[in-house]
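# Could you work out the structure for the sequence below:
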Amino acid sequence: MDRRYPIGQFHVEVPISEEHTKQWIEEISQLPEQLSLLVKGLSESELLYTYREGGWTIKQLIHHLSDSHLNSYIRFKLALTEENPIIKPYEESKWAELLDYEMPPQSALDLLAAIHRKWVVLLRSLSAEQLERTFRHPESGEVNLKENIGIYAWHGKHHLAHIRLALENDHKQ
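This next block holds a predicted model:
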């Protein structure tokens, strides 16, 4: 198994069905609770476990999920209010080195839950036409909102799997 991609990389079958989209939105809605349950009661030393040599700690993964999903929520709003906007990528690995990643994980869990409450309401309200709207990523090119829902459903499961690997292997950085 490739520990970087324990659930495999994201692949989508085109065309994306309405059922797939609804399932992905449901998965996005469940992520904050799943993450909270998975990391509940972890000690400070357990929060420093990593899923692979050189990988992020559980604590960094928790903070990363809130930052990443906040960025995605904003990208959705930009795509819904502007015509194919160019979005700004960010240096995820450098964000993981900033001081706020040292804060207790509960701050990131609270932020993730708040983002997802708003995001899921927005996602469930989108028409078929709105789901086809796009934004342009400087590295990835044009990204369709419907596909991006799948990417972020995958992203949550991807990092939950990383945390499970870290807890199973007790690998410390």
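# CA atoms for contacts and neighbours, from now on please.
Will do.
# Between the two ends of stretch 43-61, what distance do you get?
15 Å (CA to CA, to the nearest Å).
# tell me the contacts of Leu145?
76, 79, 130-135 (CA atoms under 8 Å, 6 or more residues apart in numbering).
# chain center to the host helix or strand of Gln23, what's the gap?
Applying DSSP states H and E as the criterion places Gln23 in helix 18-39. Here helix 18-39 shows a centroid-to-chain-centroid distance of 10 Å under the convention CA atoms, centre = their mean, to the nearest Å.
# And it, what's buried?
Neighbour counts over helix 18-39 (16 or more other CA atoms under 10 Å) mark 20-21, 24-25, 27-32, 35-36, 39 as buried.
# before we move on, what about stretch 160-170?
Per 16+ other CA under 10 Å, stretch 160-170 contains these buried residues: 160-167, 170.
# Check stretch 93-109 too.
Buried residues in stretch 93-109, counted by 16+ other CA under 10 Å: 96, 101, 105, 108-109.
# quick one: the helices in the chain?
With DSSP state H, the ranges of helices along the chain come out as 18-39, 58-81, 92-95, 105-125, 128-131, 145-169.
# quick revisit: and for the helix holding Gln23, what's in contact with it?
62, 109, 112-113, 116-117, 120, 123-124, 146, 149-150, 152-153, 156-157, 160, 164.
# Return the member of the buried residues of helix 18-39 nearest to His69.
Each of these was checked against His69 using CA to CA; the closest is Ile28, at 9.7 Å.
# Second input sequence below; structure requested for side-by-side comparison:
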Amino acid sequence: MSETNLQYPIGTFEPKPFSNTLKEKMLSDLAALPALMEMAVKDLDEYQLNTPYRHGGWSPAQFVHHMADSSINYYTRCKFALAQDNPTITPFDQDAWITLNDAAVPVNVSLTLLHALHNKWEKLLTGLSDKDWMRTVVYPDREKPVKLWNLVSVSVWHGKHHTQQIVAFRESKNW
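Below is the predicted model of the structure:
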């Protein structure tokens, strides 16, 4: 598999307009993501978990820890969007975060966190009104506010993207 296919195995994010059908699918995907990530790294040994998936890329273990960090941030952004009017959110430097000491914990710690957080996150979003999905947050570096719908959409794509990177990497290595 080429490096491009390993880098974007499901393609790049493409926003979709709000619909109840897509909302239900997205909530289902959000709830399922931790189990899919867990299956993606199941039975990998320490060497495999810590092998970068491409030159200059992250390892499966780093992806798992990154998904925990990212999910914490997206979950918090969703709560801000629902609890405040158009709050400004703080971006996080994912490359710096992945070098911090907590990135060295076993992957099962981050997987456990993902399971708990996604359960809580899915409950937070279930039953929101269509109007709630249009609430916004402000990224300091963007001109327009971002809707809750788009926050969750990109987050779900992001989780699928990294999960599939691990799966494609495993397949390329016959692991």
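# hmm, back to that, mean deviation, the helix holding Gln23 of structure 1 versus structure 2?
Taking mean CA distance after the TM-score superposition for structure 1, the mean distance separating helix 18-39 of structure 1 from the aligned residues in structure 2 is 0.9 Å.
# That helix maps to which residues in structure 2?
Across structure 2, the stretch matching helix 18-39 of structure 1 (TM-score structural alignment) is residues 20-41.
# Can you get me a residue count around the equivalent of Trp121 of structure 2 over in structure 1?
Counting by TM-score structural alignment, Trp121 of structure 2 corresponds to Trp119 in structure 1. Using other CA atoms under 10 Å, Trp119 of structure 1 has 22 other residues around it.
# quick one: Trp119 of structure 1 and Ser72 touch, right?
No. Counting by CA atoms under 8 Å, Trp119 of structure 1 sits too far from Ser72 to count as a contact (9.2 Å).
# which residues touch Gln9 of structure 1?
By CA under 8 Å, 6+ apart, no residues touch Gln9 of structure 1.
# Which position in structure 2 pairs with it?
Checking TM-score structural alignment: Gln9 of structure 1 goes with Thr12.
# out of the buried residues of helix 18-39 of structure 1, who's nearest Glu13 of structure 1?
Closest approach to Glu13 of structure 1 among the buried residues of helix 18-39 of structure 1 (CA to CA): His20, at 9.7 Å.
# follow-up on the earlier one: now that we have the contacts of Leu145 of structure 1, which one has the most neighbours?
That'd be Thr134 among the contacts of Leu145 of structure 1, by other CA under 10 Å, with 25 neighbours.
# Chain neighbours aside, what residue packs nearest to that residue?
Nearest non-adjacent residue to Thr134 of structure 1, counting by CA to CA, 6 or more residues apart in numbering: Asn144, 4.4 Å away.
# OK, contacts around that neighbour?
Contact partners of Asn144 of structure 1, counting by CA under 8 Å, 6+ apart, are 131-135.
# if I pick Ser125 of structure 1, what's in contact with it?
Applying CA under 8 Å, 6+ apart, no residues contact Ser125 of structure 1.
# Now do the contacts for the counterpart of His155 of structure 1 in structure 2.
Alignment note (TM-score structural alignment): His155 of structure 1 maps to His158 of structure 2. His158 of structure 2 makes contact with Phe13, according to CA under 8 Å, 6+ apart.
# hmm, back to that, can you put the buried residues of helix 18-39 of structure 1 in CSV and add distance to Gly55 of structure 1?
Shown next, in CSV, are the buried residues of helix 18-39 of structure 1 (distance: CA to CA, whole Å):
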residue, distance to Gly55 of structure 1
His20, 31
Thr21, 30
Trp24, 26
Ile25, 28
Glu27, 25
Ile28, 24
Ser29, 26
Gln30, 25
Leu31, 21
Pro32, 22
Leu35, 18
Ser36, 21
Val39, 17
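# out of the residues you listed, which one sits closest to Ile58 of structure 1?
Val39 (8.4 Å).
# What separation do you get for that closest one and Ala153 of structure 1?
19 Å.
# do Asp100 of structure 1 as well
For Asp100 of structure 1, the distance to Ala153 of structure 1 - CA to CA - is 25 Å.
# same question, Ser43 of structure 1
27 Å.
# between the two, which one's more packed in?
Between Ser43 of structure 1 and Ala153, counted using other CA under 10 Å, the more crowded position is Ala153 (22 against 9).
# gap between the two ends of stretch 136-147 of structure 2?
Separation of the first and last residues of stretch 136-147 of structure 2 by CA to CA is 4 Å.
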